[in-house]
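Trainee: only geometry, no sequence info:
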C-alpha cells in the first residue's frame, strides 16, 4: 500500500511540475556544442591526426563518436562516474541526498552527487557552486534527457570533458597524453582518462604522475568491486606505470592540412598513410640537411590504382624559415626540365613516327633558330630512341617534337590534366620539351601515372570523397614501351614481362630545379629539390640530387608483386639501321648495316625520321651503274647500258660519327670516267683543316690556350660548336681563334648549310 501511495504521489508531482518544466524549457532553451566549436583536425587514412588547428577559444578538441572509443574506457567511465546512467532521468535523487548528507556532516564538499548528464549540463552551461547553481544544473540535466538520447548525451561528454590545460575531449586527451587514439586504450590508460576530468590540473599525468596513479587505481578498484573486471585484470592494469607524452600538437603533412583546412569541417579525412608520411618526412629532412643552405624539397607518393595520395611532403621542414618551409612546392609552378620527354616519345609511338629502336640524330641543328645543348655537352651522332630517352638527350627530343608539333604536344598534355604555364602567354614552342614552361609537381605525377595504368593520366586524390578523375594521354602499348625504354637493360633481359621502378630526371635552366619522377606498377613518386625563391644550386641536378632521395622514398613503400604485363598489341621486331624498317622486309640484306631489337605497336615498323629542312638527305637512292665497272653513270650516257642500283645512306649529318665504311662518300659509287656530265650526288663536304682528330694540346704556363679554327669545303655558312654549344659562324676558309680556359676533353664540330658535318676531339692540358 505504501509503495502504491508513493508511486501515486510521484506521478501527481510530475504532472503538476511538467507544465512548469515545459514553460522554462521554452523560455531557456538548450544551447548545445556545435561542430564549429571543435578543433579543425586533418587526419590520415587510419584516423591519426596529421595537423590540428585550435578552435576560437584556443582549445584542442577532436570530434569522436561512441563507436570510435574503446569499450574498456566506456565501461570504466559509466562504472566510476554514474553506474545508473542508463536508468535515471538525468538526476539521481538518492545520490543527491547522499551527497547532501555527507557534505553537511563533514562541513565541506565530499561528493557532488552529479550524474554524467549533470556533468554535461555543467559543461554546456557553467554555473557557480551554490544552491541556485545546483538547481540550474538539475534543470539543464532534465532538459538534456528530455531532448536527447543517452547516446547523444554521452557523446557530448566524450567530446567536451576537460582534461587539463587546453585539452578538451577524450580523443584529444588520448593523443595529447598517450600519443594514440582513444580506440586503442589499455585498461590502465582507460582508468586514468576516466578520472582525469575530476581534477584535470591536479591529476595531469605529465605533471603529477604519482597523484594520477593513485586516482587511476581508485577507478580500477571500483571496477573490481562492481565485478566488472576480474581481480587478475585489475592487478595486471595496476602494474602498468603512469606515463604521459610531453604535450605537443600534431604537425605531420602540415602543408596538406593547411591546403585542406575548411572552417565548416571539424574533421577532414585524407588518404595519407600516417606511418609512411612520418617516416618520409624524417628522410627528407635528414637528406636536405646535407644540401646547400635554403634548399627545400617536395615529395608526393600516390597509389596508381586509386590515385590516393599516400605521402605529401610540400617542403623539407615546415618550421624552417631559412628554407622557406611554409612554401608548398607540390603546388608551386616550376620549370620541369626534361621530365616531359617521355610523353613526347609516347606520342611519337602512337603517331607511328618511331619504335623503341628508331634511329635519331644527335648532331648540330642546321638552319634552326632553336639550337639546344645536351646536358652532358657535345654530340653523340646516331642514337636509338631508347638511348636518347634514357640519356635524356635534348636534340633527339627536339627532333621528335618538330614532327609532333609543339602545339599538338602541349594540347594533349593539357587535355590530360597537366597545366602548362607558358611565359607571357606565349604559344607553345620547341623549348617546352626542355623545360621552357611552368608546371606543378602534383600534375606531373598525375601524368606519369599513365605509364603504369593503361596510358591514363589522373588527378591525385587528397581526400576520400574526391572522385577518381582519369584522362587519356597515351595508348596502353605506348605506355608500356616507354617504361621499357626507361628500364635498366639487365633487368629487362631477365624479366621480359614485368617492370620495376623506372624514373626520369629533369634539371631546369640554371640549376634551379632538380626533378626525379619514379613509376612502378603500384606507385608513382614525384621528387623536387631546389630553392623556393628560384635561386640556382650550381652542380645539383636531377640524377645526382633527386634520384638518391627518390630511391630512399621507394624503399619505404611496401613490397607488392608486379602485375602489369605486356599489352597484346606490343611485339618485338628486329630492325635495321639506317632505314629503321624490319629486317625481314629488307629487299637487300647488305643494306642492313646494323640490327637492333625494337618494341613496336600493332606490328607497324616506321622508317627512320629524316630532317625535311636538309636538302639532298634521302636514305635510299636509285643510281645508274655501269654493270661492267660498277661505277656510277648518267642516264643520258647512251653508250652504256646502265642498270639502276639501290644504295642506302645514313642521314647526312651523322657522317662524322660513323665508321669510314658507312660514310656517304664511301657508300656512293665513284663516277665512271667513260661517261661525261655525271651529276654529283654529294657536294664537297665541310672538313676541319686546322686541327686533327684526337689532338693533344700540351700544358702551357698561361691560364688560357688559343687555337686557330678553320674548315674547307661545304656550302654556305659554317656553324662552329664546342661541346655542343654554338660559338661562331664563319664562311668557308675563314679562320678564327678560340681560347680554352680549362683543361679537359673537347668536341669541336662544324656544319655547313647542306648539313654536312665534321668533328674532331681535342684534349687540353693547362
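Mentor: Sure thing, it's come through. The structure displayed is predicted, hence computed values, not measured ones.
Trainee: Every contact and neighbour count from this point should use C-alpha atoms.
Mentor: Noted.
Trainee: Once you drop chain neighbours, what's closest to residue 127?
Mentor: What sits nearest to residue 127 in space, not counting adjacent residues and going by C-alpha to C-alpha, 6 or more residues apart in numbering, is residue 133, at 5.3 Å.
Trainee: ah, wrong one, I meant residue 437
Mentor: residue 422 is the one closest to residue 437 (C-alpha to C-alpha, 6+ apart), at 5.0 Å.
Trainee: Secondary structure class of residue 310, three-state.
Mentor: For residue 310, the assignment made with DSSP: H, G, I helix; E, B strand; the rest coil gives strand.
Trainee: Now do the contacts for it.
Mentor: 271-273, 276-277, 300-303 (C-alpha atoms under 8 Å, 6 or more residues apart in numbering).
Trainee: do that again at 10 Å, thanks
Mentor: 44-45, 270-277, 300-303, 460-462, 523, 525, 557 (C-alpha atoms under 10 Å, 6 or more residues apart in numbering).
Trainee: Please, a ChimeraX command that selects the buried ones among those?
Mentor: To isolate the buried ones among the contacts of residue 310 in ChimeraX, judged by 16 or more other C-alpha atoms under 10 Å, type:
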select :44,45,270,271,272,273,274,276,277,300,301,302,303,460,461,462,523,525
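Trainee: From the contacts of residue 310, which land in strands?
Mentor: Among the contacts of residue 310, the members falling in strands (DSSP state E) are 300-303, 523, 525.
Trainee: Can you report how many residues neighbour the residue nearest to residue 437?
Mentor: For residue 422, the neighbour count with other C-alpha atoms under 10 Å is 15.
Trainee: Surely it is in contact with residue 436?
Mentor: Yes. Counting by C-alpha atoms under 10 Å, residue 422 touches residue 436, with 7.5 Å between them.
Trainee: okay, pairing it with this:
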C-alpha cells in the first residue's frame, strides 16, 4: 500500500505536466496569425503623405489601413482615459479587474469591464457577444498578444480598428471625417474627443449625445491638466474649442487616380508619386478650360504630367467632375484607348533618322496618293509637292508621313511602337496598314506620354525604367534602351520649331521656355492630343468627349495645345537639352534637296548627321543640262555648238512633285523644253497623279444606282503641251492646260496611256473592282 503512494504521486505529477504542456501549447498557438479579418478603405496619398482621396471599404465602413504609429497626443489621451498602466501590465491588469468586479457587484449590474487596451484590441478582433467566457478568452489572448507585439504595435492595432461612431472606424478615418486633417495634426481637444468616442460610440455622436460627449472630453482634458500632461494655456484653449458640427467629406483630389488604385491596390494605403500642390493647380486649370470648351459642347479633358528625372507622374487628371455621373466624367481617359491621330509621327521620324533611312531635311513627296484605296489628305487639303522631312513632322503633314511609313514598312514601325510601350496594339500590323501613322490605331495618354518622357530621359543619360505611380509597386527597374540620344536630339530639334497656338515668336521672349511638342487630331474630330517635353517634364493632354462624339472645333493645336502650354506655365522651366557629344559627324548636304551632296549639287551646307545617315542616297535631283545661249531650250549633244550653248546643273523634281512644288516656291525653275528637231527627250516630262500603278479602285454607286466615275489626272512639265488619252489602246480625247479625264471603266484590268505632241508617252495599269 505504501509502495503505491509514490507511484500514484508520480502519475499525478506526470498528468499535471502533460496538462501544463498542453495548456502551454494551446497558449502559444491560441492567437491567430492574422488578428483582424476586415476589409479596408483604399487610401491614396501624395508623395509627401498628404491625403488625396479614399474609397470606402467593401463592408461600407470608412476604415483606413493599419497605421504603424500613434500620435503622441492621441496616445496620451487614450492611456489617461482607458488604461493608466498600459506600459506596465502584460495584457491584463489584475487591479483593474478587481476594481471592476467590486463596482459591478456594488451597483448590481455591469458598469465597468476593467479591460486594458490590449484586451479591447482582442475584443475588436473577435467581435463576439460579451460573456464571462468571452472575457476569459480575451484575457488569455491579450496576454499572448503582448508576447507577439510591442506596446506601440498593440496601440496601433487598437487605434486602427476602434469604432468612432456611425461607419467611421479607426483613428485616421475619424480624424479626416470629423476634423478634415490627418491624425498627426490633431489638437488636444480633438485628440481627447476621439479618445472618449470608442468607449460608447453608439451612445454619443456628433448628431446625438453632444452634451455627454463634450462633458466626457472636458473631463479627460481636466485629468490631463491635473496630472501635468498639458499646460494651463493648452487646457484653456482645448476646453474652449467647440465640437465639430457634422462629418466632413474626404478630400477628392485626383479622384480618377484613387479609383485606379481601388481597382489595382484595393484595401491598401498607397503613397503615390503625385505632388499635391501641382495636382491642385492642374485641376484648377482643367476647370477653367472646361468652361471654355463647354461652349463648343466639348465636355472632357485629361492631363498627365511626368517628372523626367524621377520618371514619375506628379499630376494625374483622368477627367473632370468625377462626382457628376454624366458626360462620361467618371471615365479615366488617361487609361482609355483613343484614336492617336498624328501624335505618333515623331516616333516614325526618330526611327528613320536613327536607322539612317533619311536625313533631317531630306525632301519627301507631298502629292496626291492612292494606295490600294487609301488616299490620305493633309489637314489643309493642299499639296506642296515636296517638303523637308523635319518640316513635314513639325507641320504634321499627313501625305509625306504616310510616304515615309511606306518606305520604312508598317510591320517594323508597329513592332517598334509595341517595344516603346504602346499596349493597345492588339491586332496584327496588317490590320492597321499605313493608317497606323494617322490615327488608325488607338493609344492611351499614359502610354504615349511615358514614351515621350523616355525619349527625354535618353538625352539626359538616364536608364529606361517603367514609369510608376508609387515607389513600391512595382519597383522601377532598368530596361533595354529603346531610344538613342542622337535620333532623339534631331527629333526634338524638329518638333520644338512648331508654331505655338498664341501665334507669337516664342524665340524672342526670354521667359518662354523651349518645348518639343506635337499635337494630334483623330478622324472625325473625336480626339485632340498634345504632348510636350522639356528637360524636366513631359506633359500629355487629351481633349474631347468620352462618348466618342466628334466636334468641328476639336483640333489638337486649337484645344489640347493651349492647355498643354498652360500646364507648362505652372511648372519650373529649365535650359534646353545639351547636344549629345561624340555622336554626330559633319556631312555636306545639298541645300535644296536635303540629301547628301551629289556631284552636280552646287549649293551645299555642312550639317551634323548621325553616322548611319551616310548610307542614305546622294541628291538625285540635280542634273547637268546643256542650254541654248539664251536659256530657252535644252540641247542634245548632236545640237551643241560651244559658241551658242551653256552648261548648267539644274534642280529638277519629278513631274508631279514639280507641279505642286513650284506653286509654293516661285524661285523654282522648270527645265525649258528641248529644241524642236534636236532629238528625243531623255527625261520623262509627264507623270500620272491618279491612278497609281496597279491600283485597285472601287467605283461607288450614284444616287440612281448607276456606277460612279473615276477621274484620271496627269501633270506635264510643259504647260503648253497637248496630251492625247487612250484607254486600252482606244483613243479617248485630248487635253490642254489641266489634264483631267473622267471615265466609268468596266470591271477588270485596264491600261490608260497618254502621248504628248513630242511623242513622249506614259502608261499605267489599274483594276476596277
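Mentor: Cool, the structure landed. Since we're looking at a predicted model, the values are computed, not measured.
Trainee: one step back: which residues do residue 422 and residue 436 of the first structure both contact?
Mentor: Between them, residue 422 of the first structure and residue 436 share the contacting residues 428-429, judged by C-alpha under 10 Å, 6+ apart.
Trainee: Walking through the stretch 1-150 of the second structure, point out its strands one by one.
Mentor: 42-45, 51-55, 62-63 (DSSP state E, counting those that start in this stretch).
Trainee: Dump these to CSV, plus distance to residue 92 of the second structure.
Mentor: CSV is the format used below for the strands of the stretch 1-150 of the second structure (distance: least, C-alpha to C-alpha, whole Å):
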stretch, distance to residue 92 of the second structure
strand 42-45, 34
strand 51-55, 36
strand 62-63, 27
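Trainee: Report how many residues lie close to residue 340 of the first structure.
Mentor: With other C-alpha under 10 Å as criterion, residue 340 of the first structure counts 21.
Trainee: now do residue 481 of the second structure
Mentor: 14.
Trainee: so where does the spatially most central residue of the second structure fall, helix or strand?
Mentor: Centroid-nearest residue in the second structure, with C-alpha atoms, centre = their mean: residue 446, separated by 1.9 Å. Here residue 446 of the second structure sits within helix 445-459, counting by DSSP states H and E.
Trainee: How about residue 650 of the second structure?
Mentor: Short version, using DSSP H and E: residue 650 of the second structure is in strand 645-651.
Trainee: Okay, helices next: where are they in the stretch 51-200 of the second structure?
Mentor: Applying DSSP state H, counting those that start in this stretch to the stretch 51-200 of the second structure gives helices spanning 72-82, 94-107, 117-126, 132-148, 151-161, 171-179, 188-196.
Trainee: Tell me which of those sits nearest to residue 323 of the second structure.
Mentor: Across those, residue 323 of the second structure has its closest neighbour in helix 171-179 (18.3 Å, C-alpha to C-alpha).
Trainee: Next, the angle helix 188-196 makes with that closest one.
Mentor: Angle of helix 171-179 of the second structure versus helix 188-196, following axes from the mean of the first three to the mean of the last three C-alpha atoms, to 10 degrees, is 120 degrees.
Trainee: Give the full set of residues in contact with the residue lying closest to residue 47 of the first structure once chain neighbours are set aside.
Mentor: Nearest in space to residue 47 of the first structure, with sequence neighbours left out and distances taken as C-alpha to C-alpha, 6+ apart, is residue 269 at 7.2 Å. Contact analysis of residue 269 of the first structure by C-alpha under 10 Å, 6+ apart lists 41-50, 257, 260, 462-465.
Trainee: follow-up on the earlier one: of the helices of the stretch 51-200 of the second structure, give the one that comes closest to residue 643 of the second structure.
Mentor: helix 171-179 (97.7 Å).
Trainee: Just give me the neighbour total for residue 734 of the first structure.
Mentor: Residue 734 of the first structure: 13 neighbours (other C-alpha under 10 Å).
Trainee: can you tell me how far it sits from residue 750 of the first structure?
Mentor: Note on residue 734 of the first structure: its distance to residue 750 of the first structure, by C-alpha to C-alpha, to the nearest Å, is 12 Å.
Trainee: which residues are in contact with both of the two?
Mentor: Joint contacts of residue 734 of the first structure and residue 750 (C-alpha under 10 Å, 6+ apart) are 709-711, 717-718.
Trainee: The helix ranked longest in the second structure - contacts with which helices or strands?
Mentor: For the second structure, the helix with the greatest residue count under DSSP state H is helix 4-29. Helix 4-29 of the second structure sits against helix 132-148, with contacts defined as 3 or more C-alpha pairs under 10 Å, 6 or more residues apart in numbering; DSSP states H and E.
Trainee: Residue 591 of the second structure: what's it in contact with?
Mentor: Per C-alpha under 10 Å, 6+ apart, neighbours of residue 591 of the second structure: 361-362, 597, 601-606, 619.
Trainee: same thing but 8 Å
Mentor: 603-605.
Trainee: Please apply the same query to residue 524 of the first structure.
Mentor: Residue 524 of the first structure touches 301-304, 445, 448-449, 517-518, counting by C-alpha under 8 Å, 6+ apart.
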